[in-house]
Every structure is written in structure tokens, then in C-alpha cells.
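Engineer: Pasting the sequence and the predicted model now:
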Amino acid sequence: MSRRVVLSVIAGGPVLGGAGAFTLVHAQNQPPALTHSTAHYIAPEGARSGSLTFTTDVTASSGLKSVKVLAWPANSTFAKKGLTAKDMAAVESAVCKPSGGDTEQCTYKVAVTGADDSPRGRWHVAVLVTAKNGDTTLNTKAADFTVA
């Protein structure tokens, strides 16, 4: 092996090692991520209540502190002014269970009664995720459903 190749390998080792450490630190500093978000709406009928079930997979390297969920009509004031993390502060939380690695599957389920009072049309599900390290992710349109 030539001396030049040996020096290149020796010099390249710390560079690659440094890049790997950067990648690891960068991955740990990622905000929480949502995937596979779905909403399933069942309208109430007669005396039977309906339901809204929202599920999502949340990945947070530092772990989850909270997952807040809010269903909102697409033609509401939130559509005009925008939904903020402050708007999400007092809403209900999803229940989360570990599903492997840094990921948890979170489910929010609520009974729906009085559908005549609910605005008809498209609705969005907003999600505010807070990780244990304080990082947050707000997705104002994580999933959609329709109230007919």
C-alpha cells in the first residue's frame, strides 16, 4: 500500500468520525415527527352516539411529554387567522403507547353527540406534540374528515 493511501485513510478517519457524530447529534435535535395520521368519523344516528378517532405515530428522540388534539371545521375562524400552539394549550390529550424505538402510537377518541349542532363539511385535526426536551411540532392539518 502506498504511503499516500495510508495517509488518506488515516486523515479521513477523523473526518468521517466527525461526520458520524454530527449526524447523530443532528438526528437527536430533530423536532417531533408525525406519520401515518388518520381520522375516522362516525356520525351519530338516532339515539346512538357517533365518534371521532384520530391515530398517529409520533417519533421524538427525547421521548414524548404530550400530544394535544383538536378537531376544527375548515370554515371556522382558525382557517382565516391560523391555529397556533397557544390555541392548543387547553385542548384534550391523546393516549400514547410505545410502538418501537423512539416512536409511540397515539390515539384520541371522543364521543360525538348532537351532530345537528356541528358544522357540515370538511374538518381538520390539529396536533401539537411536545417532546420531553421541550421541542414542539404543530401540524394544523394532520388529518381530515367530513361531517355530512
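Structural biologist: All right, it came through fine.

Engineer: Could you use CA atoms for every contact and neighbour count after this?
Structural biologist: Will do.

Engineer: what helix or strand does T53 sit in?
Structural biologist: For T53, the element it lies in under DSSP states H and E is strand 50-59.

Engineer: The closest residue to L128 other than its chain neighbours: neighbouring residues, count only.
Structural biologist: Once flanking residues are discounted, L128 sits nearest to L138: 4.5 Å by Cα to Cα, 6 or more residues apart in numbering. L138 has 20 neighbours, counted by other Cα atoms under 10 Å.

Engineer: I'd like to know which elements the helix or strand harbouring L138 is packed against.
Structural biologist: Using DSSP H and E, L138 falls within strand 136-147. If you count contacts as 3 or more Cα pairs under 8 Å, 6 or more residues apart in numbering; DSSP states H and E, strand 136-147 packs onto strand 33-42, strand 121-131.

Engineer: Buried residues in the first one, which are they?
Structural biologist: Same thing as strand 33-42. Buried residues in strand 33-42, counted by 16 or more other Cα atoms under 10 Å: A33, L34, S37, T38, A39, Y41.

Engineer: Would you format the helices and strands packed on strand 136-147 as JSON lines with distance to M88 included?
Structural biologist: Shown next, in JSON lines, are the helices and strands packed on strand 136-147 (distance: least, Cα to Cα, whole Å):
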{"stretch": "strand 33-42", "distance to M88": "16"}
{"stretch": "strand 121-131", "distance to M88": "7"}
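
Engineer: what about versus this one:
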Amino acid sequence: MSKRAVVVSALTGVALLGGTGAYAADAAKVPNPAPRVTKTSNAYIAPTASKSGSLTFTARVTDDSGIRGLRVLAYPDSRKPRPTIKELIKADAAGCKVKSAKVSDCKYKRTITRAQAVKAPGTWRIAVLVVAKDGGKTFLPSVSTFKVK
């Protein structure tokens, strides 16, 4: 093989590798989509004079990297200002069960006393913060509502 053929082959290889590297660098710049929250539901059971009630919130959360956690905050609709991400970071954590590498089903349950229900009747909202394993976040300040009677 001549020196010329070796040089041409080497230059062709460098060009191909350089092109692949540029593509990989561009692909690395594309941000991962934010975690998604689907299939939400909530159930509010009013407390009675002799028995506490409860609030249960469930959601399916999905992210390509997996889910690190889901934070939940219930608040009265009359609240101004609305909750912030900073508040949700400190909110109660839902229990999440991994369904696959990308999907988790999460459940949050809280006991509601009669005294609590009497203090704040009316419409309530549920805010959530999902954190993915890759650090991606989705903040939903009002993902669901329920009535406290």
C-alpha cells in the first residue's frame, strides 16, 4: 500500500470521527423533556364527629431518566399567592412505586381531622413537584381540586 493511500484513509477516518463527534455534541445540547404527570386522581373523605377523614392523591409520573420523587401540597383555593417551587421542595413526599425504568405510580395520603376541615371549608387545590433522576423538574401549581365540607 502506498503512503498516499494510507494518508487518504487516515484523513477520511478523521473526517468521519469528527462528524460523529459534532453530531454527538449537538445531541448532548438537546434538553431532556421535563417529567410528565398523568392519570391524576384524588379522593377526599370528610371527617365525622367520631372519625378522622382523609385526602388521597395518586398520579403516574414519567421521565426518561426515572423518577426521584413527587412532592404534594394541598392548599385552599382562596390562598394568595399560590404555592411556589421553593415551598413544594419542603412539602410532603408521596410514596412512589417503580413500574418501569421510566414510570412510577405515586400515592399521597393525609389524615384530615374535623377541626382542620371546619377551619377551611371550600375548594382546595393540589400542587405537585416532580423531580427526575437526571434533575429535571415539573412544577404544577394546580393539578387537581377537591371540596372540603
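Structural biologist: Now that the structure is in, tell me what you want to look at. This one's a predicted model, so the numbers in the text were calculated from it and none came from an experiment.

Engineer: Any chance you could compute the TM-score here?
Structural biologist: Scored against TM-score structural alignment, normalised by the length of structure 1, the superposed chains reach a TM-score of 0.76; 122 aligned residues with a Cα RMSD of 1.9 Å.

Engineer: Please identify which of the buried residues of strand 33-42 of structure 1 is nearest to H26 of structure 1.
Structural biologist: The shortest approach to H26 of structure 1 among those belongs to A33, at 14.2 Å (Cα to Cα).

Engineer: How about the contacts made by K133 of structure 2?
Structural biologist: Contact analysis of K133 of structure 2 by Cα atoms under 8 Å, 6 or more residues apart in numbering lists S65, G66, I67, R68.

Engineer: Give me the aligned partner of the first one over in structure 1.
Structural biologist: Under the alignment defined by TM-score structural alignment, S65 of structure 2 corresponds to S62 in structure 1.

Engineer: Would you mind measuring from its match to K132 of structure 1?
Structural biologist: Computed with Cα to Cα, to the nearest Å, the distance linking S62 of structure 1 and K132 of structure 1 is 6 Å.

Engineer: Same check on G18 of structure 1?
Structural biologist: 27 Å.

Engineer: Kindly report the same for A21 of structure 1.
Structural biologist: According to Cα to Cα, A21 of structure 1 stands 22 Å off from K132 of structure 1.

Engineer: next one: A143 of structure 1
Structural biologist: Counting by Cα to Cα, the separation of A143 of structure 1 from K132 of structure 1 is 24 Å.

Engineer: count of residues packed around the spatially closest residue to A27 of structure 1 that is not a sequence neighbour?
Structural biologist: Leaving out its chain neighbours, the residue that sits closest to A27 of structure 1 by Cα to Cα, 6+ apart is S61, at 7.9 Å. By the criterion of other Cα under 10 Å, S61 of structure 1 has 19 neighbours.

Engineer: my guess is S61 of structure 1 meets D102, correct?
Structural biologist: Yes: S61 of structure 1 lies in contact with D102 (Cα atoms under 8 Å); the separation is 5.4 Å.

Engineer: returning to what we had before: list only buried entries from the contacts of K133 of structure 2.
Structural biologist: Buried members of the contacts of K133 of structure 2, counted by 16+ other Cα under 10 Å: S65, G66, I67, R68.

Engineer: Looking at the alignment, what corresponds to Q30 of structure 1 in structure 2?
Structural biologist: Mapped onto structure 2 by TM-score structural alignment, Q30 of structure 1 lines up with P33.

Engineer: Around its match, count how many other residues there are.
Structural biologist: 11.

Engineer: Return the angle between stretch directions for the strand holding L138 of structure 1 and strand 50-59.
Structural biologist: Angle of strand 136-147 of structure 1 versus strand 50-59, following axes from the mean of the first three to the mean of the last three Cα atoms, to 10 degrees, is 150 degrees.

Engineer: how much does strand 136-147 of structure 1 stray from structure 2?
Structural biologist: Here the mean offset of strand 136-147 of structure 1 against structure 2 after fitting is 0.7 Å, by mean Cα distance after the TM-score superposition for structure 1.
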